[in-house]
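>>> model the following, please.
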Amino acid sequence: MGMRINARLPHAADLKAEYPLSDSIKELKRKRDAEIQNIFTDKSDKFIVLVGPCSADNEDAVCEYVSKLAVVNDKVSDKLMIIPRIYTNKPRTTGEGYKGMLHQPDPDQAPDLLAGLIAIRKMHIRAIKEGGMTTADEMLYPENRSYLDDLLSYEAVGARSVENQQHRLTASGMDIPVGMKNPTSGDFSVMLNSVVAAQSPHTFIYRGRDVTTDGNEFAHVILRGGVDKYGTCIPNYHYEDLVRLLDMYNKRDLKNPAALIDANHSNSNKQYKEQIRIVSEVLHSRNYNPELKRLIKGVMIESYLVEGCQGIGSNMIYGKSITDPCLGWEDTEQLIYKIAENC
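Modelled structure (predicted):
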């Protein structure tokens, strides 16, 4: 085979033992998990705001961002459930480019997966400790999630992964909400089929073991827009799209129908400032239609300390995205307050 072994990676249990969670973090996760699940079961009417950088590329910048988010959270926690987005794995359409801190703990250095595993676990733990909020990450590699599964309160399956069998079956064994994004084509049926799979029990091979799952009743959809055959972005956050999603949900026997709206990606055509307007429109649609208010549980926003994005190189700006462009902190803070007022 054209493959060579660079290093043997530690078992997840060994890495967890080396970088353990404190009792206070374990209790925080238990409490936050219950609060988030209550939103999906309609026991709570809090609105989810899953917000953070497109890619978590720098521990200090990410933790500074989360600390700022914590100050805002103290003011809006009666209405909002803020979940810091700390994405450490990045899908690459062509396989080229920065693949996230898991691959490259230092973005301008060669890949080092062992250092990456340590870096992402330490960063999530530090962010939770300093911000007082458990976090979200993307499940890009299903077998790698066990390195973080004791500290995450939310996971997302991306547009390029949502049709993958292993992602769907792994999601069925998770005990936290998992969001299944619509594929890049924008197809709602594919997305909902993924929710059906994730909510169902399965037996399959996972990390060299024969496992059986119970199904995840908190699996739900994320609308992130699509792209047509000409490469044109087709948003799916408009009122008509939400009503169509509601109708398709009503025709399926799924537990806890729910959706989050991703305000960036193909919904904004990566015009990051558009996220402000898109979130406002989503809130208007929810308030206009009581059924949509129950279905739409939150929004996803890409935001960092400094707005826009930059290339990897010398003289990089601290706290500015090195992948997709993000809202800056000032716009983010005002947007969160606006969401709290209008949700």
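
>>> CA only for contacts and neighbour counts going forward, please
Fine.

>>> please report how far residue 23 lies from residue 129.
Look at residue 23 and residue 129: by CA to CA, to the nearest Å, they are 11 Å apart.

>>> comparing the two, which residue is more hemmed in?
Set side by side, residue 23 and residue 129 show more neighbours around residue 129, with 18 against 9, by other CA atoms under 10 Å.

>>> all strands of the stretch 201-343 of the chain, in order?
203-206, 209-212, 220-223, 226-227, 233-234, 259-262, 296-302, 306-309, 320-321 (DSSP state E, counting those that start in this stretch).

>>> residue 158 is nearest to which of those strands?
strand 220-223 (9.1 Å; CA to CA).

>>> what's the local residue count around the residue lying closest to residue 200 once chain neighbours are set aside?
Once flanking residues are discounted, residue 200 sits nearest to residue 215: 4.3 Å by CA to CA, 6 or more residues apart in numbering. For residue 215, the neighbour count with other CA under 10 Å is 21.

>>> now show me the structure for the sequence below, then we'll compare the two:
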Amino acid sequence: MTVTQSPDASPTPSLDSRVTPVEPLLAPAALREEIPMSPTAGETVLNGRYEIAQVLNGQNDRLVVVAGPCSIHDPCAALTYAERLSDLARRVSGSLVVVMRVYMEKPRTRLGWKGLISDPHLDGSNDLNSGLRVARSLMVDILETGLPIGCEFLDPLTPRYFSDAVSWGSIGARTVQSQVHRQLTSGLSMPVGIKNATSGHVEDAVDAIVAASKGHVFPGIDDDGVASIVSTSGNPECHVVLRGGSTAPNYGPSDVANALELLGSAGLPQRLFIDASHGNSGKDHERQPHVAADIARRIAGGEIGIAGIMLESFLAAGRQDLVLGRTERLAYGQSVTDACVDWEQTTRMIEELAEAVEAGRSLRRAGAEDTPLLAEAALPATLPALA
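The predicted structure follows:
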């Protein structure tokens, strides 16, 4: 413990003995001015939010597919992936709403690289101001391809810097019980998927959705980076993401039915997403196609309630170890966090899911589907402003 010594007093402990020097953080408004969004990028964001909300509200029978790396570490490789995914998304747009997974923050169970925002140089320098610039610049570039973005919100301050570029948000399994994140979600302007806890329990996610649907007042920062009191109106477009648990997957028909029943009992729309990775694949990326194929088969057979699916994929399959400061060793387009499927497998899964949606439509047209799509209040005819 650091102590200070005065000639007239005994040593007293420092009140901030474990805080190293504090550096100024770039203001959100300054970053948005430095890296603005074009009208094309803004339209991509709003269209993505609108289309995802339509699927969640049962007004559109497409399936949302959130695909991309576990976490972004190489902006060049991420943009290459985005360009390919954008082309594929246009080909299947009649059946799927494709969103790119652009995760800039990486939650850690213990220690490890915390993501592009925290350490953009991959060398342990923790240059947050540069990380925020790199992250926002990449997001704008991806939006220019016409592809909407999805990301996990981890730090409660960083959304102020880039949430205007996001069409779909996520709250992870490690933060589902966090009051801070429930409050944060209540003020986000896009649909937000909330994962079940790492134990596999869905109740925590349902509780989080109820909490986030209401308005809250809490401390935060404003656009100038000034500590402020933030008031929110509540987010009505939150939904469960089934991601499996530590002991078993939870993407099967009975698991989905149980989760939908919990949602219904809480007075919430009975629509959810399924994460084909994490606990549902046993953390084995090679099992993701099996999970996606099972979901596709059930959608083709008329199962309702599944509004979206998440896929961890990148240009190359698998994962590689990151040695900080030795980026020349990294293979191009391969994850440095969780293992992903490669581009070829991604294409096959997305095309299979698109075919399943078409098959489900044909079944309903033939009169074999007894349960109609869930109906909610009509969405506005015009898109809301970015926030």
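
>>> tell me which residue of structure 2 lines up with the residue nearest to residue 200 of structure 1.
Residue correspondence to structure 2 (TM-score structural alignment): residue 215 of structure 1 is matched to residue 234.

>>> confirm for me that that match is in contact with residue 210.
No. Counting by CA atoms under 8 Å, residue 234 of structure 2 sits too far from residue 210 to count as a contact (9.5 Å).

>>> report how many residues lie close to the equivalent of residue 154 of structure 1 over in structure 2.
Per TM-score structural alignment, the equivalent position to residue 154 of structure 1 in structure 2 is residue 168. Around residue 168 of structure 2 there are 28 other residues, counting by other CA under 10 Å.

>>> swap in the one 5 residues further on?
By other CA under 10 Å, the residues close to residue 173 of structure 2 number 23.

>>> how about the contacts made by the nearest residue to it once chain neighbours are set aside?
Spatial nearest neighbour of residue 173 of structure 2, chain neighbours left out: residue 197 (4.6 Å); criterion: CA to CA, 6+ apart. Neighbour list for residue 197 of structure 2: 173, 174, 176, 177, 204, 205, 245 [criterion: CA atoms under 8 Å, 6 or more residues apart in numbering].

>>> so which of those residues wins on neighbours?
Going by other CA under 10 Å, residue 205 tops the contacts of residue 197 of structure 2 with 29 neighbours.

>>> tell me which helix or strand that one sits in.
Per DSSP states H and E, residue 205 of structure 2 falls inside helix 203-212.

>>> map residue 181 of structure 1 across to structure 2 for me.
Residue 181 of structure 1 maps onto residue 195 in structure 2, by TM-score structural alignment.

>>> any idea how far residue 331 of structure 2 is from its match?
Distance from residue 195 of structure 2 to residue 331 of structure 2, by CA to CA: 30 Å.

>>> which residue in structure 1 aligns with residue 318 of structure 2?
Per TM-score structural alignment, residue 318 of structure 2 is aligned with residue 308.

>>> give the contact list for that match.
Residue 308 of structure 1 touches 272, 320, 321, 324, 325, 326, 327, 328, counting by CA under 8 Å, 6+ apart.

>>> now do the same for residue 261 of structure 1: its match in structure 2.
In structure 2, residue 261 of structure 1 lands on residue 274 (TM-score structural alignment).

>>> which one in structure 2 is aligned with residue 252 of structure 1?
Per TM-score structural alignment, residue 252 of structure 1 is aligned with residue 266.

>>> still on that earlier bit, the residue nearest to residue 173 of structure 2 belongs to a strand?
No. Counting by DSSP: H, G, I helix; E, B strand; the rest coil, residue 197 of structure 2 falls outside a strand, being coil.

>>> for it, give its distance to residue 269 of structure 2.
20 Å.

>>> for residue 60 of structure 2, same thing?
In terms of CA to CA, residue 60 of structure 2 sits 14 Å off from residue 269 of structure 2.

>>> repeat for residue 313 of structure 2
Counting by CA to CA, the gap from residue 313 of structure 2 to residue 269 of structure 2 is 29 Å.

>>> the more surrounded of these two?
The neighbour count for residue 313 of structure 2 versus residue 269, taken as other CA under 10 Å, is higher for residue 313 (32 against 22).

>>> so the more buried one makes contact with residue 342?
Yes. The criterion here is CA under 8 Å, and residue 313 of structure 2 meets it with residue 342 at 5.8 Å.

>>> picking that back up, counting contacts, what elements does the helix holding residue 205 of structure 2 pack onto?
Here helix 203-212 of structure 2 touches helix 179-186, strand 192-195, strand 238-242, helix 253-265, going by 3 or more CA pairs under 8 Å, 6 or more residues apart in numbering; DSSP states H and E.
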